[in-house]
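A.B. asks: Have a look at this prediction, sequence included:
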Amino acid sequence: MEARTFTTLEFNKVIEQLSAKATSSLGREKIEQLTPSTDIAEVKRRQQATQEGCTVYRLKGTVPLGGIRDIRPACARARLGGTLNTAELLDVASTLYAGGRLKGFIAGIAENEPLPLLEELMNQVERLRDLEDQITRAIDENGVVVDSASSALSQVRSQIRGAERRVRERLEQIIRNSNSQKMLQDAIITIRNDRFVIPVKQEYRHAFGGIVHDQSASGATLFIEPGVVVTINNELRELKMKEEREIEKILLALTSSVAEVADALLHNVECLAEADFIFAKAVYAHDVKASEPIINDEGRLNIKKGRHPLIPAGKVVPLDVELGSSYTAIVITGPNTGGKTVTLKTVGLLSMMAMSGLQVPAEHGSEFTIFEGIYADIGDEQSIEQSLSTFSSHMTNISHILRKITHKSLVLFDELGAGTDPTEGAALAMAIIDYVHQRGARIVATTHYSELKAYAYERPEVINASVEFDEQTLRPTYRLLVGIPGRSNAFSIASRLGLPGQILTQARQMVSKEETKIDTMIASLEENQRQAEADRQEAERLRREMEEAKRQVEQQLTEFDENKDRLYQQAEEEARRAVEKARKEANTIIADLRRTAQEERAGIKEHKLIEAQKRLEEANPKLRKKKAKQVNVPVSQQPLEVGDEVRVLSLNQKGEIVDKVGSKEFQVQIGILKINVKSSDLEKLKPSKPQVTHQITKFRSTRDPVRMELDVRGNTVEDAILLIDKYLDEALIGGLNQVSIIHGKGTGALGIGVQKYLKKHRLVKALRYGGQGEGGLGATVVELK
């Protein structure tokens, strides 16, 4: 891109606005170097980085970029063996801390939101926490090397404080002495040339001895270091020199540490500068209400509601421009100050922004292509006195452009052919557009010449456009109307401004009928365009209303699903509580049965079993079952059964089925007659009435007898215990006093485990191995309580 184009299209002003969004000099430096790229892969990468920055800014609102410093000069000096001062070292520590904080910030967002480019950038930032800690432990936030930086420094500063204390004590003795006070200008201790002194009147200069270090402007006061403190001040001076040497050693060691990782620090700086640059673009996009453009390499441009970023939001008029699909050239006509030049600049500037990786102030879905060059011949509107030199200047610039253009160029001509004879200027303008079109470049040109309107109609690759003019207010609306050429508004304006009607009538007669027809046609096109735009806006309003209604319905469905899930959860919780209650009740019932058996020492009576069974049934949760949806089948299509009221079709008589005499034949009673009729000759009228039956539930008065023995052979001890526990409960309910547990001999482990458990069982009164005929050592006889 040529530097002149940047100035003409005011890209440099966009750079100034963008630069104000950066938080560091590093970011501003990258912004100042920003130029459009002609590599589509690079442009897409830039746009993706900007979009990721916008995502972070949208989610968080702010980005922690504070503390980034330009430490490149410090790193270079450290490499050369120089010593960094405390401010430079603190800048290094601040940059390291800022890098670590930003790295963690991006990593946290990337856990839930994909940020591949920012993650890759931040992964390159080395934390270098050891160096940061070394610097911050040695230097405080005010740039002072702290006592704890080294043991030697701590010791020498302790000595300095002791010497200063002794000097002050001696001087305070002097200024508190009543004889000395009359010789002092003020009873204070001050410092001159890094030495403690007292202000003495001129006439008493020899009273204290010592050294005169300074005097007041009038000469009436001398600042004297009394002889009694000269030695201590000398000692203090030596200690401070020693302190300086120790500080120098500390700074030299820290500088050496910086030099060792200078390459990593410089790479960190580059990454942080890029991050600052990306987030500056994101903030700028937010401020100008920009969106991410679609990038292509096919010469296709489609700007939707594009706005010039340098015009205030309240004044800018959005424009729609499409170029490169149906047509490759746009010729814009219209009145002066109508917005033609702004249209040219908007198309060129937004294209440059998109190619630079900036989001553009246009609606989402706007499309931009990659141009190898953008060329503009745009100048201020000239008056009727414009001279040949102005025309020559335009032709010189246009000649330069024509030598440079390729099939991937965008050419912007403002008032093409102006500044010369109208006939020659129009012909020259058409020839230039033809030449540029033949080279395959994209063109947007403005003109006053009416000849170019017909030129655009005759060429399918060229389209007319105009800027709208309101005849009622005599002001342009700045709206671009593509497909409609501009028309002369001279007569309308003159009439509304009071020009006599006779002059207007004569002027209209001088205009050819063809010109009048063209103006009438253009006026009709403009009216149709306005109506179409109104219809489009109404359709857009209806579409938004439908989308809002759809959104509300979807939201209601979502809320319904959420409520349904909540109700299901409540039902499950209630069922769980009911089952838990039933389980507790069952346990209580069983405990009561056991206690009853123990108290009565006999089998449980039948009425008690019935009562327990009733309590168990009452404890079961009653779950309501959803009724199956009934399908209504017409009576005539229902199967025939005995008792159904039917019509005998062949006799047209009603009757009732009393018997089935075959697979497809029934006996039907009609009055007092009974006849056999095939099912195909019957039509069902009413189904038989349901018979009411009474179901009597009879509780079984006797239980299945409980066996006298339980065989647990082949089970583990744990499984055998479970079987035994259940069996003993059943034996107790069944009224048994003695049972046998068959565990077999084997290794003896199962028998030992069973007996060990039975000895502690609440229902076991006594136990022994089986005797002869009882299984011997392979069985255990249990006596129940």
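C.D. replies: Nice, thanks for sending it over.
A.B. asks: Going by C-alpha atoms from here, please, whenever you check contacts or count neighbours.
C.D. replies: Will do.
A.B. asks: What's the local residue count around Leu251?
C.D. replies: Leu251: 22 surrounding residues under other C-alpha atoms under 10 Å.
A.B. asks: pretty sure it contacts Thr86?
C.D. replies: Yes. Here Leu251 lies in contact with Thr86, judged by C-alpha atoms under 8 Å, at a distance of 7.4 Å.
A.B. asks: and the next element down the chain from the longest helix seen in the chain?
C.D. replies: Longest helix in the chain, counting residues (DSSP state H): helix 513-600. Where DSSP states H and E defines the elements, the next helix or strand beyond helix 513-600 is helix 606-619.
A.B. asks: and that next one, how far out from the chain's middle?
C.D. replies: Distance of helix 606-619 from the chain centroid (C-alpha atoms, centre = their mean, to the nearest Å) equals 64 Å.
A.B. asks: Flag every buried residue along it.
C.D. replies: Leu609, Ala612, Leu616, Ala619 (16 or more other C-alpha atoms under 10 Å).
A.B. asks: Could you look up the next helix or strand downstream of that helix?
C.D. replies: Using DSSP H and E, the first helix or strand after helix 606-619 is strand 645-648.
A.B. asks: Name the next helix or strand downstream of that next one, please.
C.D. replies: As assigned by DSSP H and E, the chain's next helix or strand after strand 645-648 is strand 653-662.
A.B. asks: Which elements pack onto that next one?
C.D. replies: If you count contacts as 3 or more C-alpha pairs under 8 Å, 6 or more residues apart in numbering; DSSP states H and E, strand 653-662 packs onto strand 645-648, strand 665-670.
A.B. asks: Now His267: closest residue in space that isn't a chain neighbour?
C.D. replies: Leaving aside its chain neighbours, His267 sits nearest to Val125 (7.4 Å; criterion: C-alpha to C-alpha, 6 or more residues apart in numbering).
A.B. asks: Structure two is appended below for comparative analysis:
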Amino acid sequence: MIYPQNFEPKIGFDQIRQLLSEKCLSTLGAERVADMTFSDHFEEVEERLNLVTEFVRIIQEEDNFPAQYFFDVRPSLKRIRIEGMYLDEQELFDLRRSLETIRDIVRFLEKDDIEGEDSPYPCLRNLAKDILAFPQLIQKINNILSPYGKIKDNASSELARIRRELANTMNSISRSLNSILRNAQSEGVVDKDVTPTMRDGRLVIPVAPGLKRKIKGIVHDESASGKTVFIEPAEVVEANNRIRELEGDERREIIRILIEFSNLLRPSIPDVLQSYEFLAEIDFIRAKSLFSLQISGIKPALENTQLLDWTMAVHPLLQLSLAKHDKKVVPLDIELTEKQRILIISGPNAGGKSVCLKTVGLLQYMLQCGMLVPMHERSHAGIFSSIFIDIGDEQSIEDDLSTYSSHLTNMKIMMKNCNERSLILIDEFGGGTEPQIGGAIAEAVLKRFNQKLTFGVITTHYQNLKHFAEDHEGVVNGAMLYDRHLMQALFQLQIGNPGSSFAVEIARKIGLPEDVIADASEIVGSEYINADKYLQDIVRDKRYWEGKRQTIRQREKHMEDTISRYQAEMEDLQKSRKEIIRKAKEEAEQLVQEANARIENTIRTIKEAQAEKEKTRQARQELTKFRESMEALASKEQEEKIALKMQKLQEKQNRKKEKKNKDTNNTLSAQELAAQKAKQEAERLASIAPGAMVKIKGQSSVGEVLEVNGKNAIIAFGSIKTTVKLERLERTNSAPQKVDNSTKSTFVSNQTQDSMYEKKLNFKQDIDVRGMRGDEALQAVTYFIDDAILVGMSRVRILHGTGTGILRTLIRQYLQTVPGIKHFADEHVQFGGAGITVVDL
């Protein structure tokens, strides 16, 4: 494909790339956006568009697509290809979470195959069919890392031993320090509220400088103000040294574990990298899908030919820009086919010609890059092998090029390389030089384009190009409409006639003196002015008759619908009539059978009476009367039934007509009712605010709203928090029910109970957050407290150390906000003191 290097900026595609990059979850997708290319292969474009279309459906219809962790660990994986290199804790944590995301995405896309059904996302499923998920690697990492990304104590037996000894030594130091501290406090050497703290990794006691000799030990540091020194008592020096040694042993053991895992991972790195390419592709497709939803993009009917048949096409960047000011873009209807390949657009300045040109270039380029485009579903689009564009001023001091020279250079490139599969886009064709010769050269170039059967959109003001379009097959005129009465552009393209520049009208609107306008009209000649006016009248009349034609078409469509409806009703009536007659015949047949039975009974009676004349005569009379009564009854019943059925059908037709008239007359009231319902729904959603009592529609459990995020709300049902869509909630005045933990809930499955029992058996009542950053420690404590409440623990311990006291303060501030906590305090001095917080639940 061939097009100028500055093609993308001129049509605005570089801004599209920027918007797409912002929607990517990681550098994985951002790299794909940067490498996104134009394709002229029909099958490739079709597949790209199908992938995005399917993902748009996932975003609209699915709530559980795994898109939490898109980490780019490819640089880390490439680094550890060297023997001896290893992944650190954070890199290992990112690897595990991203591998789990890849595994979950593959499972999501293959779930219907597993269930024996056809996948609703066949293209995405095909993309994921050969992707490896590495469950063994994930399990191995789970054996090494905790859920919060820290090396587990049981990652190896040696690490478990080191950490046990480290904990015992720390507890011993803590007890010794607390004993020394109490003695110092009783002697008045240290204030009552002082606690042991950490300096350079060693537990020390803060003391005033004047009293530092009262405590035997090593001075490690002093405060910035000089009012406090930090002393390590002699009794704990050796123990602190031992802690340093154990910490060194711990680091070496962790590195050994990480090196061992990296050695295990190294042979699989090429396959893992391939899986990350899949993750990058998913991130890229997701970004394009989100952007498609933002601009209301769709996949038009794609054909493997050169074609533009677009309805209600919109420039996406202009659409987003105007939407910020509550304005709408005027959509573009355009058609380029084998019979009208080149469109010559004329019309007033600032009438939308250049926007029309850029819309065609941008949407076609987006489409062949695999992006959905904003246009109507009935649109048809084709594939072009190359796109050429000539927009704007390309003056160059370095290359000694004027505006006209640059245009001619572009024309030369286009004429040399264009063919029947090319699309050319030229703005102000022939401009930049003396009009007469510029128009002549432009007409000659246009003739070459037409001979090469090239497709294109060209804007111009030259009359000779408009005449050329009228006289040559394959070229067609188009006009940007202008309202001469309101003196404003309509930004609508109309194909079939050339447009007027409205130079006189625009000059008069701007306020140019009438004598100047009169002089200009005299200079150009009355013939030109009249021709321009005639052209304006033609355009105006065409707009008028086009409106009339649309109205007639709508009425004809309405008439055809009405005729079809009445024909269907007549067919139903005929079917009903036939059904009534059929049932009547069946009933008559049944009466005949009853009569035959009566006749046979009468004959039997005559035979039994041995042919007595009197009895025979009576039997014959009874039979005659019965036959006459049956015939009369059958005839009367049949007539009554048919009449009744016909009456019911007529009443049904009348009711339909009355209902239709009523619906027609009450359209406004229905709209008002819909608006009233919308208002009530908005008020209901507004009433669901933090602190409100709500329940899920169709359920009786009452919960409290903790937080509202967009269309979702976080609800607390007792000690359980859950996220629910606002549309599923309703406000209630009832108080939330208290949960009785001793009562077994009838809605909890046995599998869930078994899982909870196993979780309770494996739950540890202590958590160690020393050495973590504040946010990491708070996250770990949050999960720990939630699990403790979930499994029903009555008491847990949080080991945060003393240090500067910041970690202790942060954790206790959080504990004050948890409703399930009854009380928390320091551990007993003998068991850790202020370095441990005991929490009663």
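C.D. replies: Nice, I can see it. Since we're looking at a predicted model, the values are computed, not measured.
A.B. asks: For the stretch 351-500 of structure 2, which segments count as helices?
C.D. replies: In the stretch 351-500 of structure 2, the helices defined using DSSP state H, counting those that start in this stretch lie at 353-368, 403-417, 435-451, 463-471.
A.B. asks: hey, which of those helices is tucked in deepest?
C.D. replies: Of all the helices of the stretch 351-500 of structure 2, helix 353-368 carries the top mean neighbour count, a mean of 22, counting by mean count of other C-alpha atoms under 10 Å.
A.B. asks: hang on, the earlier thing: would you turn the helices and strands packed on strand 653-662 of structure 1 into TSV with mean neighbour count?
C.D. replies: Output for these, formatted as TSV (neighbours: other C-alpha atoms under 10 Å):
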stretch	mean neighbour count
strand 645-648	22
strand 665-670	20
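A.B. asks: can you tell me which of those strands comes nearest to Ile463 of structure 1?
C.D. replies: Among these, the nearest to Ile463 of structure 1 by C-alpha to C-alpha is strand 645-648 (82.1 Å).
A.B. asks: Which part of structure 2 matches that closest one?
C.D. replies: For strand 645-648 of structure 1, there is no aligned range in structure 2, judged by TM-score structural alignment.
A.B. asks: How about stretch 146-155 of structure 1?
C.D. replies: Counting by TM-score structural alignment, stretch 146-155 of structure 1 corresponds to residues 152-161.
A.B. asks: And the matching stretch, what's buried?
C.D. replies: Lys152, Asp153, Ala155, Ser156, Leu159.
A.B. asks: got the end-to-end distance for it?
C.D. replies: 12 Å (C-alpha to C-alpha, to the nearest Å).
A.B. asks: re earlier: trace the residue nearest to His267 of structure 1 over to structure 2, please.
C.D. replies: Using TM-score structural alignment, Val125 of structure 1 lines up with Ile131 in structure 2.
A.B. asks: so is its match in a helix, a strand, or just coil?
C.D. replies: coil (DSSP: H, G, I helix; E, B strand; the rest coil).
A.B. asks: That one: neighbour count?
C.D. replies: So Ile131 of structure 2, with other C-alpha under 10 Å, has 19 neighbours.
A.B. asks: Give me the subset of the buried residues of stretch 152-161 of structure 2 that lies in helices.
C.D. replies: Checked against DSSP H, those include these in helices: Leu159.
A.B. asks: which residues in the stretch 251-400 of structure 2 form strands?
C.D. replies: 301-302, 308-313, 332-336, 340-346, 380-381, 386-390 (DSSP state E, counting those that start in this stretch).
A.B. asks: Deepest-packed of those, please.
C.D. replies: For these, the highest mean count by mean count of other C-alpha under 10 Å goes to strand 340-346, at a mean of 26.
A.B. asks: which residues touch that one?
C.D. replies: 336, 353, 450, 453-461, 465-466, 469, 473-480, 498-501 (C-alpha atoms under 8 Å, 6 or more residues apart in numbering).
A.B. asks: so what's Pro199 of structure 1 up against?
C.D. replies: Contact analysis of Pro199 of structure 1 by C-alpha under 8 Å, 6+ apart lists Leu184, Gln185, Asp186, Ala187, Ile188, Ile189, Thr190, Thr221, Leu222, Phe223, Ile224.
A.B. asks: That one belongs to a strand?
C.D. replies: Yes. Applying three-state DSSP, one finds Pro199 of structure 1 inside a strand.
A.B. asks: Now do the counterpart of it in structure 2 against Thr228 of structure 2, distance only.
C.D. replies: For Pro199 of structure 1, the aligned residue in structure 2 is Pro206 (criterion: TM-score structural alignment). Per C-alpha to C-alpha, Pro206 of structure 2 is found 6 Å from Thr228 of structure 2.
A.B. asks: try Ala128 of structure 2
C.D. replies: For Ala128 of structure 2 relative to Thr228 of structure 2 (C-alpha to C-alpha), the value is 63 Å.
A.B. asks: now do Arg213 of structure 2
C.D. replies: According to C-alpha to C-alpha, Arg213 of structure 2 and Thr228 of structure 2 sit 13 Å apart.
A.B. asks: between these two, which one's more packed in?
C.D. replies: Between Arg213 of structure 2 and Thr228, counted using other C-alpha under 10 Å, the more crowded position is Thr228 (18 against 14).
A.B. asks: Residue in structure 1 paired with the more buried one?
C.D. replies: In structure 1, Thr228 of structure 2 lands on Thr221 (TM-score structural alignment).
A.B. asks: With Ile180 of structure 2 instead?
C.D. replies: Using TM-score structural alignment, Ile180 of structure 2 sits opposite Ile174 in structure 1.
A.B. asks: Isn't that match up against Ser180?
C.D. replies: Yes. Between Ile174 of structure 1 and Ser180 there is a contact under C-alpha under 8 Å: 6.4 Å.
A.B. asks: picking up where we left off before, how far is the longest helix of structure 1 from where the chain is centred?
C.D. replies: 24 Å.
A.B. asks: now that helix against helix 606-619, angle please.
C.D. replies: 160 degrees (axes from the mean of the first three to the mean of the last three C-alpha atoms, to 10 degrees).
A.B. asks: before we move on, back to that, which one among the buried residues of helix 606-619 of structure 1 gets closest to Asp263 of structure 1?
C.D. replies: Closest to Asp263 of structure 1, out of all of the buried residues of helix 606-619 of structure 1 and judged by C-alpha to C-alpha, is Ala619, at 78.9 Å.
A.B. asks: gap between that closest one and Asp592 of structure 1?
C.D. replies: Using C-alpha to C-alpha, one gets 15 Å for the distance from Ala619 of structure 1 to Asp592 of structure 1.
A.B. asks: mind checking the SS state of Tyr86 of structure 2?
C.D. replies: Three-state call for Tyr86 of structure 2 (three-state DSSP): coil.
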